[in-house]
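Colleague: Sequence first, predicted model second:
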Amino acid sequence: MATEIRVPTLGESVSEATVATWFKKPGDSVAVDELLCELETDKVTVEVPSPAAGKLDEIVAKEGDTVGVDALLGMIAESGQAGSSTDVKERKAKPEDTATAHAEPKGDEAKPDSGKSVDVMVPTLGESVTEATVSTWFKQPGDTVTQDEMLCELETDKVSVEVPAPASGVLSEILKAEGTTVEAGGKLAVISGGAKTTADAPPPAKGGEDVAAPKSPAPETAAKGRDVEDAPSAKKIMAEKNLSADQVTGTGRDGRIMKEDVQKALTSPAPSRTESPSAPRAPVAAEDAGREERVKMTRLRQTIARRLKDAQNTAAMLTTYNEVDMSGIMELRTEYKDLFEKKHGVKLGFMSFFTKACCHALQEVPEVNAEIDGTDVVYKNFVHMGIAVGTPSGLVVPVVRDADGKSFAEIEKTINALGQKARDGKLSMAEMQGGTFTISNGGVYGSLMSSPILNPPQSGILGMHKIQERPMVVKGQIVIRPMMYLALSYDHRIVDGKGAVTFLVRVKEALEDPRRLLMDL
């Protein structure tokens, strides 16, 4: 019985997609949930997993085709079904099988099971993440590996992904060196099950033909061909709009032009299409050039730079300031911190107070918790609080989901767990998506005042700062109080000045008198 491969639900208001890449060919064996192909929509890249195990019998929608929701993409036949054997025979005659000649003997030669090779593939990287950079190889060709032993680490836009060995054997070949960009479902290396000499030495050429000679450059050459190939949907729009590739700045892998790049070029002023993406570097004196060090930006740092600049270019960003007397919170923490830790097993920190205060203020000023989608404003009747965390590799923002319904203890436990994962590089994509508002605490690094940048598509971010004792006038008397400056950056397209100031005042009132949080005042 054959199983149909259908286009999944693409998202709200998205009715069609373009087939970007097939990772399998007709006749290939597939497992349940194994990645088959990628679709490109107007907003995201959608991965299509295999609905059943068997062999890919037919590809109906080819790369570059436009398909609608629930359209037929291909067919999967069960192993052993009629037609499967024919597919296998056809595949044996295909020239691409020569790329694995080191693992499978040619002709009618029998091959022992111990000599079989296993491909090390790029795992699924997360929702809307299609590529990564090979960060570190922990093994070298010829090393013996055991199943689930760590082989290498990949770096995506936001997190690091570890790749374990799919089987025991000898790492015979590394196809993607450190620093190489790879796609989800791509091949990283080959593990041989035979002796070490099998991995080190290529098999003898037959019929005077050196089969092993092109083995190393072939994957690299193929990869380069794919790297520079623009997205099918992008080429289609460029052809329709009579736009050449040199008028579009590609943001995909190795400058690959994506659909959104073409749309951005069409909406931007004409002169900017030919401008360099960055200003040329100023000349450097010869005596200084020898003392410089050039290091390539990590993918995470590149993403941070791009997203922050996009936020400035897109949103009408404005910042309003206030200050808060932290005496009330500090006295409350001093009085109850031991009892709190004894009962809940976690320390009572400042972040739970700020999270609660922001949730309280967002109820009164809901536009700060909303986002713009085209010509619509999307109001969120929940609060997924993003907590900015600094890590050795860059800034990440894990999300405390449904923070408005959590207790102080639940918030502290969640923040501690997410913070530890962030520092260890173990955060998943799901744990960093869906935030509706963000809190950034620059005070832990000693910042006294700053203007935080929005985290798109959010419309507000609160900046905390250093607590510093300052002389204040209270009821006609000069007293020393622990004060903190607060900064709210907001998108003026959706949040008016009155709403922003009201929000910050409500946060200030709740922090200076924490009892207001209990009374919902």
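Modeller: That came in fine, so what should we check first?
Colleague: use CA for all of it now, contacts and neighbours both
Modeller: Will do.
Colleague: in a helix, that's where residue 329 is, yeah?
Modeller: Yes. Assessed with DSSP: H, G, I helix; E, B strand; the rest coil, residue 329 lies in a helix.
Colleague: Which residues are in contact with it?
Modeller: 350, 353, 511, 512, 513, 514 (C-alpha atoms under 8 Å, 6 or more residues apart in numbering).
Colleague: From residue 473, how far off is it?
Modeller: Separation of residue 329 from residue 473 (C-alpha to C-alpha, to the nearest Å) stands at 19 Å.
Colleague: now do residue 39
Modeller: Distance, residue 39 to residue 473, using C-alpha to C-alpha: 62 Å.
Colleague: more crowded one of the two?
Modeller: residue 39 (24 against 11; other C-alpha atoms under 10 Å).
Colleague: How many residues are close by residue 36?
Modeller: 21.
Colleague: Is it correct that it is in contact with residue 55?
Modeller: No. The criterion here is C-alpha atoms under 8 Å, and residue 36 misses it with residue 55 at 11.2 Å.
Colleague: which residues in the protein form helices?
Modeller: All helices of the chain, identified by DSSP state H, fall at 84-92, 196-200, 217-227, 232-240, 259-267, 286-289, 299-314, 327-344, 350-364, 408-424, 497-512, 515-519.
Colleague: ok, second structure coming up, stack it against the first:
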Amino acid sequence: MSIELKVPVLPESVSDATIATWHKKAGDAVKRDENLVDLETDKVVLEVPAPVDGVLKEIRHQVGDTVNSEQIIAIIEEGAAAAVPAPAAAAPAPVAAPAPVAPTASAKSTEELSPAGLRVATEEKIDPSKVAGTGRDGRVTKEDLVNYGKGGSTPAAAAPAAKPTPGARPEERVPMTRMRARIAERLMQSKNSIAMLTSFNEVNLSEVVKMRKALGDAFQKEHGVKLGFMSFFVKAAAEALKRYPYVNASVDGNDVIYHGYQDISIAVSTDKGLVTPVLRDVQDMSFADVEKGIADYATKARANKLSLDDLQGGTFTITNGGTFGSLLSTPIVNPPQSAILGMHTIKDRAIVENGQIIAAPMMYIAISYDHRIIDGKDAVLFLVDIKNQLENPQRMLLGL
């Protein structure tokens, strides 16, 4: 029986998707729940599993095609077995059988091509082993072959090459992924539609460092997750947002929406771009809940398993450029939110404390905010509130 493989129902915020990678080719055997194809949307990569055991009989849309909700993209023959070539007729055994020849790199690469990719490679007489693959696990896609045929792709595995020609100015043109294009669009939207301003402060993290050293092992033993710096910032932000509701608000036309909860987006870097999964109801979460939530999102992001629900919503964002060594930055507001907190790297710097010059672990922090609804005074006081909580962590436990 033939089964139609369809695009999943896409949320209202996602109009269509692009086929990113086929993991099977026509004629391959498939198993129920095995991922067959990756669909890239503006926000996430969706996996489409096989609904039944059988054979992938027909692929109707190739890599790069744009598809819509519930559109048929392939046909699966349920219960069928992959075709096995019939054995050749027995022939008289040779006197001395030659040693088997290992398959060439070209043959191996050809086996991994999609039908469309195989057609391009055959028509253009391209050796796939010489093409740099941009698909999952380095697979060569149809687009890679087309670009290579136009002279726009670099060989993946060339023979030990000579040194670059002095004065050479190589270039490579690669189309943006849908996610990267959408990120660029939202960044420009934020810059063009928000009256954005950034304020800075610095935080002495000595007390946080002491607490992590004193209780970190016990915390990990009890909760199964490390006590990091991010949970302190997330909890401090949640407490400060309660006292400065403007910072937790958003603009909708001529209205200001005040949120009576703290859903905090955490910026996570992935190979495809920056995503912001949301920790919901942070005001009710413990430090352990926050750390587990962040760890779970980080694992999902690395495996491209984030769902649209994970990314939607959020009333405030925290981004940590310090992970990559950033000392200072001006983060961009994530609309329709009205503010974003930027964390940075921790550096030992000389400060004056009780009349003495000492070295302390210091971090610059920044808040970028929508000046249409947040006054400078409120933004500065919000940042000072976070500073006070982090320099005196017990304040968070007492709601001060």
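Modeller: Done, it's in. Being a predicted model, the structure only gives us computed values, none of them experimental.
Colleague: Got a TM-score for the pair?
Modeller: Superposed pair, TM-score by TM-score structural alignment, normalised by the length of the second structure: 0.76. Supporting alignment: 319 aligned residues with a C-alpha RMSD of 2.0 Å.
Colleague: just to revisit the earlier point, any idea which of the contacts of residue 329 of the first structure is closest to residue 437 of the first structure?
Modeller: Distance to residue 437 of the first structure across the contacts of residue 329 of the first structure (C-alpha to C-alpha) is lowest for residue 353, with 15.3 Å.
Colleague: give the contact list for that closest one.
Modeller: Applying C-alpha under 8 Å, 6+ apart, we find residue 353 of the first structure in contact with 329, 408, 511, 514.
Colleague: any chance of those in a markdown table, plus distance to residue 165 of the first structure?
Modeller: Listed next are those as a markdown table, based on distance: C-alpha to C-alpha, whole Å:
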| residue | distance to residue 165 of the first structure |
| --- | --- |
| 329 | 50 |
| 408 | 42 |
| 511 | 51 |
| 514 | 52 |
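Colleague: ok, so of these, who is nearest residue 169 of the first structure?
Modeller: Nearest to residue 169 of the first structure among the contacts of residue 353 of the first structure is residue 408, at 50.2 Å by C-alpha to C-alpha.
Colleague: What's the match for the closest one in the second structure?
Modeller: If you follow residue 408 of the first structure across to the second structure using TM-score structural alignment, you land on residue 287.
Colleague: Now do its match against residue 280 of the second structure, distance only.
Modeller: 14 Å.
Colleague: swap in residue 220 of the second structure?
Modeller: 23 Å.
Colleague: Looking at these two, which is more packed in?
Modeller: Legend: neighbour count by other C-alpha under 10 Å for residue 220 of the second structure and residue 280, higher for residue 280 (19 against 13).
Colleague: Contact partners for that one?
Modeller: Contacts for residue 280 of the second structure (C-alpha under 8 Å, 6+ apart) come out as 262, 263, 264, 314.
Colleague: For the match of residue 408 of the first structure, which non-adjacent residue is closest in space?
Modeller: Nearest residue to residue 287 of the second structure, sequence neighbours excluded (C-alpha to C-alpha, 6 or more residues apart in numbering): residue 231, at 5.8 Å.
Colleague: ok, how many other residues are close to that neighbour?
Modeller: Neighbours of residue 231 of the second structure (other C-alpha under 10 Å): 19.
Colleague: For it, what is the corresponding residue in the first structure?
Modeller: So, by TM-score structural alignment, residue 231 of the second structure is matched to residue 352.
Colleague: Now for its match: which residues touch it?
Modeller: By C-alpha under 8 Å, 6+ apart, the contact list for residue 352 of the first structure reads 408, 409, 411, 412.
Colleague: The second one contacts residue 343, doesn't it?
Modeller: No. Taking C-alpha under 8 Å as the contact criterion, residue 409 of the first structure and residue 343 are not neighbours in contact, 9.4 Å apart.
Colleague: got a list of what the alignment partner in the first structure of residue 274 of the second structure touches?
Modeller: Applying TM-score structural alignment, one finds that residue 274 of the second structure aligns to residue 395 in the first structure. Contacts for residue 395 of the first structure (C-alpha under 8 Å, 6+ apart) come out as 304, 388, 389.
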